[in-house]
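Asker: Predicted model and sequence follow; I will ask about them next.
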Amino acid sequence: MQKMKWKNYLCYFVIFILLGTAVTVKPSISKAEESDVNITLLGTADIHGRFMPWDYALDGANTSGSLTQLYTVIKKVRQENPNTILVDAGDTIQGNSVELFNDQPQSPMMVAMNAMEYDAWAFGNHEFNFGLDTLKKVSEQYKGKTLAGNIYKENGERFLPAYTIVEKDGIKVGIIGMNTPMISDFEKGTDHLDGLVVKNPVEETKKAIKELEGKVDVMVGVMHMGLENENGIPGTGVQDIANACPELSAIFAAHMHKLVKKEVVNGVIITEPDKYGTHISRIDLTFTKQDGKLVLKDKTATAIPVKNTDGTTVVSDPTLEDTLTPFHEYARGDANVVVAQLKGRNLVPENEIKGIPSVQIQETPLSDFFHEVMLYYSKADVVAHQIDNDNARLDVGPIKKKDIAYNYQYALGEITV
């Protein structure tokens, strides 16, 4: 009888232990269900034709930044977090001789962006430099989503969508794209915006947010605008958008060619990756489940440089570089086309004072040459220009296309007084 009692006690004890074990399993399952989800967004901007680490004006290597180098960084981040979204904030198809391919079957920028699997591309002001037909031809080669939420057709329809939704690991991310309203001024006097109306990006972002409400878990801006207002004009900087739209979790800025690792305005994180592919912005969003709902738990931002701390630079992705080599060779060939012969003397004298470029402080035959060309082709009464290259030179001998581009790298517009 006593033995039976102990057997019963032992059975009860075993059952109790088993039940206890079963009870302790439940919290661990619940914890797994409530685990965090991390979403990474990478953003490029103002690449300006740097599809490979080469300066086609100089016809020489330039490893300070390019898409092929950024792709090495992007692939590493994607390995760390498969839940990665890639966006571009514009000024993509102008600069570094990439315009050569506007009338070609393919643009190297579109080939690269497709290979890199960009999710969205918000147009910048320089996308409109060549007219709408060229923009349409080039941008239609891109397989991702193109955005320009504050540009409308005259009939009231949007020129391009204001947003797209990208889902990663169950998280729906609304990406809103806007362009600087200054394009109306930049393209004044041309037909590049014919049939289009450029609206206030602050108000258009508000409108896009309302359209996205209830459809996404988080909203991020991809804006071709700088942090601060341009020339003091309200509504031209993303600070104004952040102040008016706290629903945004973060904004990728662009346009001003500045490095902004992380700024916070009205609770909205802002980052800008400088220019020419020297950096890529990174935003990390951490979500958790609370009462069955996804909640943004944490967010942070930074900018990853192509130049390493030891002075070396990130190596190009070899596969992408191979893909782009035909475009590279074509651009180099064009840069070396001889267009004229210079006889007599060099057009820029040696610097009289070391470190002070003569071309910047005195009249030179080179500046006279540019003035004569501008007067002849513009038919204007007065012209002005800036030689923005401290090392400008044009020596006796054959003049190649790259020599002109090297000495006069950026053209501004008309000024009427």
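Answerer: Sure, I can see it.

Asker: contacts, neighbours, all on C-alpha from now
Answerer: OK.

Asker: Tell me how far the residue nearest to residue 410 when sequence neighbours are not counted lies from residue 360.
Answerer: Residue nearest to residue 410 in three dimensions, not counting chain neighbours: residue 388, with 7.8 Å by Cα to Cα, 6 or more residues apart in numbering. From residue 388 across to residue 360, the span is 8 Å (Cα to Cα, to the nearest Å).

Asker: these two touch, right, the residue nearest to residue 410 and residue 411?
Answerer: No - applying Cα atoms under 8 Å, one finds residue 388 not in contact with residue 411, separated by 10.1 Å.

Asker: that's a strand at residue 38, yeah?
Answerer: Yes - assigned with DSSP: H, G, I helix; E, B strand; the rest coil, residue 38 falls within a strand.

Asker: That one against residue 294, yeah?
Answerer: No - contact criterion Cα under 8 Å: residue 38 and residue 294 do not qualify, at 11.7 Å.

Asker: Please enumerate the shared neighbours of those two.
Answerer: residue 287 (Cα atoms under 8 Å, 6 or more residues apart in numbering).

Asker: out of the two, which sits in the more crowded spot?
Answerer: Of the pair residue 38 and residue 294, residue 38 is the one with more neighbours under other Cα atoms under 10 Å, namely 21 against 17.

Asker: residues contacting the more buried one?
Answerer: The contact partners of residue 38, taken as Cα under 8 Å, 6+ apart, are 81, 83, 284-287.

Asker: got it, and residue 264?
Answerer: Residue 264 touches residue 270, counting by Cα under 8 Å, 6+ apart.

Asker: Against residue 75, how distant is it?
Answerer: Remark: distance between residue 264 and residue 75 (Cα to Cα) = 28 Å.

Asker: tally of neighbours for the residue lying closest to residue 238 once chain neighbours are set aside?
Answerer: Counting by Cα to Cα, 6+ apart, residue 238 lies nearest to residue 227, which is 5.1 Å off, once chain neighbours are set aside. When neighbours are counted by other Cα under 10 Å, residue 227 registers 27.

Asker: In the chain, spot the helix with the most residues.
Answerer: helix 2-33 (DSSP state H).

Asker: Give me the buried positions along it.
Answerer: Within helix 2-33, not a single residue qualifies as buried, counting by 16 or more other Cα atoms under 10 Å.

Asker: Give me the distance between residue 148 and residue 333.
Answerer: Residue 148 is 35 Å from residue 333, by Cα to Cα.

Asker: so who does residue 50 touch?
Answerer: 65-67, 95-96, 276-277.

Asker: That one in helix, strand or coil?
Answerer: Once three-state DSSP is applied, residue 50 turns out coil.

Asker: residues contacting the closest residue to residue 92 other than its chain neighbours?
Answerer: Once flanking residues are discounted, residue 92 sits nearest to residue 48: 4.9 Å by Cα to Cα, 6+ apart. The neighbourhood of residue 48, defined by Cα under 8 Å, 6+ apart, consists of 91-96, 275-276.

Asker: okay, pairing it with this:
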Amino acid sequence: MKHFRLYYTSDIHGYLLPTDDIQTGAQPLGLANAATHFQKDAQTLIIDGGDMFQGSPMLQYLQQHPAQDAVATAMNLAGYDYVTLGNHDFNFGYAALQQHLSHLDATVIAENVTDLNGKTLYPAQIKTFGDGTRVGLIGLVTDYINIWEQPAHLKGIKIAAPLDQAQQTVAYLREHADVVIGIYHGGYERDLATGQRLSDTTENIAWQLTQVLDLDILLTAHQHGDVPPQMINGVLTLQLPNQAKKFALVTGQKQQDHWQFAAETKPVGDIARPDIVTALAPLQQQVESWLDQPIATLNAAIPAVDPLQMAQFGHPILQWLASVQLAASQADVTLVSLNNNPMSLPVNVTLRQILQNYPFDNTLVTKRITGRALRDSLEHTADYFILATGQPAINPAWFKPKVEHYNYDLVYGLHYTFDLTHPVGQRVTTLQFKGRDVQDDETLTIAMNSYRAVGGGNYPAYQQAPIVLHDQRPVQELLISYFQKHNQLPKAPKLSLTLKY
């Protein structure tokens, strides 16, 4: 009987060991824990769906103190056969990514990453197993990289539309392979239960891929959703949470000329592969010492509050971020985004807490924006709220298919009002700068993180606004530098947001 087995991970984001570098003690996550479950033989593949080389404190440390290629070390020990690329893998430029890939034993498949002439750089593959089974594998990555990434980081390459690039290749794989599997670093644009469309952008098109491409299996990524295996348009599909908290096991068996597929997603558990732990132990000790370096001593700890409260009333940590961004940019106003992580500070602040409260590799961008564009953007922000029994609550759409507190902005430097009794698109009822109404045709300078500046979070007006200044220093560095001049958190600027309901 012909058969195969594959193990799948995605969105590891550099979490290689069983720690998130925030909580103490070992946690059930990390590539070393996932790899404990991998059983390799002639009928088995190990595959990753991208976002390998960015995200963890360990990788941030290695950006500043190059030592070993930790991701390649761990993945090679784990025995990965194929990987596709994620959008964050391009964050430090294609040249840096090529260096990482040169250290990997795995074959890279990313069909829609092409040269400037449109020739794919990481073509689809056909793997022939020991029993003669041929499995076709095509990797794809969201083309929203073109929106998010700095053009210099994509020098010499193009990210083509996944569907356009894939159709002819999948047809070839179907003709020459027994089974065709897609690995897509992108997520679902529809609710999988109802089919309701959740997004009209091309960031996530997994549902469409199952409709159009002649696939047997589609392994997705990017949204960090815990999506159990299920059939969509006749294609078996699934998705995993980030930080290697889970892995997927997919099997196929041919019975009476028909292939039957099964899959399950499993927690990685508490046991780490000893060889990976040993290989990374010296580096992890360096990372721990780096994270524990003292930054500041506060008069009092800053407790965490829930996102709904922060979205209405702000928070001392958000005020600190606003102060830092305004000082660095000299802009009229600044945007400060929420965070999916709980935001708090102990009395004794170390680098670990800085990275916990601001985990993004963002820089600071100042743009010139019209009053009209700012108002339109804030209307999208106001969609974060709904009214539930007459009280503000978070719109469930901001939790599905991915939790997106980080796409909610507070504006410091303006007085503004969201009237939640009005429909979205008519909620911004007050917009004032220095005590006067902001007119549609006037302009303000506005500082924001680099993700928002390219329209991330569905803010096209920010993307289209002209750049006044791009500060290349990481925002994390600006936050650390603040304490070189100040020994406590700032008392200004004050948030001036009113919610009516």
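Answerer: Received, thanks. The shown structure was predicted, so the numbers you read here are calculated from the model rather than taken from an experiment.

Asker: What's the TM-score once they're superposed?
Answerer: The pair, once superposed, lands on a TM-score of 0.78 when counted by TM-score structural alignment, normalised by the length of structure 1; 358 aligned residues with a Cα RMSD of 2.6 Å.

Asker: ok, back up a step: just the buried residues out of the contacts of residue 38 of structure 1, in PyMOL syntax.
Answerer: In PyMOL, a selection of the buried entries from the contacts of residue 38 of structure 1 looks like this (16+ other Cα under 10 Å):
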select buried, resi 83+284+285+287
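
Asker: Across to structure 2, which of the contacts of residue 38 of structure 1 hold up?
Answerer: Among the contacts of residue 38 of structure 1, the contacts conserved in structure 2 (both residues aligned by TM-score structural alignment, their matches' Cα atoms under 8 Å) are 83, 284-287.

Asker: Show me the longest helix that occurs in structure 2.
Answerer: Assigned via DSSP H, structure 2 shows its longest helix as helix 274-291.

Asker: how about it, aligned to which bit of structure 1?
Answerer: Aligning helix 274-291 of structure 2 against structure 1 (TM-score structural alignment) gives residues 318-335.

Asker: mean distance, that stretch to its aligned residues in structure 2?
Answerer: Its aligned residues in structure 2 lie a mean 1.7 Å from stretch 318-335 of structure 1 after superposition (mean Cα distance after the TM-score superposition for structure 1).

Asker: Residue 61 of structure 2: helix or strand, and which one exactly?
Answerer: Using DSSP states H and E, residue 61 of structure 2 sits in helix 57-64.

Asker: buried residues in that helix?
Answerer: In helix 57-64 of structure 2, counting by 16+ other Cα under 10 Å, buried: 57-62.

Asker: Read off where the helix or strand just after it ends up in structure 1.
Answerer: Reading on from helix 57-64 of structure 2 to the C-terminus, the next helix or strand found by DSSP H and E is helix 70-78. Mapped onto structure 1 using TM-score structural alignment, helix 70-78 of structure 2 spans residues 108-116.

Asker: and which of the buried residues of helix 57-64 of structure 2 is nearest to residue 277 of structure 2?
Answerer: residue 58 (13.5 Å; Cα to Cα).

Asker: re the thing from before, pick out whichever of the buried residues of helix 57-64 of structure 2 sits closest to residue 84 of structure 2.
Answerer: residue 59 (19.0 Å).

Asker: just checking, that closest one touches residue 65?
Answerer: No - taking contacts as Cα under 8 Å, residue 59 of structure 2 lies outside contact range of residue 65: 9.5 Å.

Asker: still on that earlier bit, now the residue nearest to residue 410 of structure 1: which helix or strand?
Answerer: Using DSSP H and E, no helix or strand contains residue 388 of structure 1.

Asker: buried sites along stretch 283-301 of structure 1?
Answerer: Under the neighbour-count rule (16+ other Cα under 10 Å), stretch 283-301 of structure 1 has 283-285, 287-289, 294-296, 299-301 buried.

Asker: Now, those residues that are in helices?
Answerer: Reading helices off the buried residues of stretch 283-301 of structure 1, I find no matches (DSSP H).

Asker: now these in a markdown table, with distance to residue 399 of structure 1?
Answerer: Putting the buried residues of stretch 283-301 of structure 1 into a markdown table (distance: Cα to Cα, whole Å) gives the following:
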| residue | distance to residue 399 of structure 1 |
| --- | --- |
| 283 | 46 |
| 284 | 50 |
| 285 | 53 |
| 287 | 59 |
| 288 | 62 |
| 289 | 65 |
| 294 | 63 |
| 295 | 62 |
| 296 | 59 |
| 299 | 53 |
| 300 | 50 |
| 301 | 46 |
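
Asker: Now the two most distant members of these.
Answerer: With Cα to Cα as the measure, no two of the buried residues of stretch 283-301 of structure 1 lie farther apart than 289 and 301, at 22.0 Å.

Asker: Residue 215 of structure 1 maps to what in structure 2?
Answerer: Checking TM-score structural alignment: residue 215 of structure 1 goes with residue 176.

Asker: And residue 186 of structure 1, by the same measure?
Answerer: By TM-score structural alignment, residue 186 of structure 1 lines up with residue 148.

Asker: Then residue 365 of structure 1?
Answerer: Match for residue 365 of structure 1 (TM-score structural alignment): residue 316.

Asker: Thought residue 303 was touching that match, still the case?
Answerer: No - Residue 316 of structure 2 is beyond contact range of residue 303, at 9.4 Å (criterion: Cα under 8 Å).

Asker: residue furthest from the geometric center of structure 2?
Answerer: The C-alpha centroid of structure 2 is most remote from residue 256, which lies 42.4 Å away (Cα atoms, centre = their mean).

Asker: center of structure 1 - which residue?
Answerer: The residue lying closest to the centre of structure 1 (Cα atoms, centre = their mean) is residue 45, at 1.9 Å.

Asker: Setting the sequence-adjacent residues aside, check what's closest to the alignment partner in structure 2 of that residue.
Answerer: Using TM-score structural alignment, the partner of residue 45 of structure 1 in structure 2 is residue 10. What sits nearest to residue 10 of structure 2 in space, not counting adjacent residues and going by Cα to Cα, 6+ apart, is residue 49, at 4.4 Å.

Asker: Pull the number of nearby residues for the one you found.
Answerer: Residue 49 of structure 2 is surrounded by 31 other residues when neighbours are defined as other Cα under 10 Å.

Asker: got it, and residue 166 of structure 1?
Answerer: Residues contacting residue 166 of structure 1 under the criterion other Cα under 10 Å number 15.
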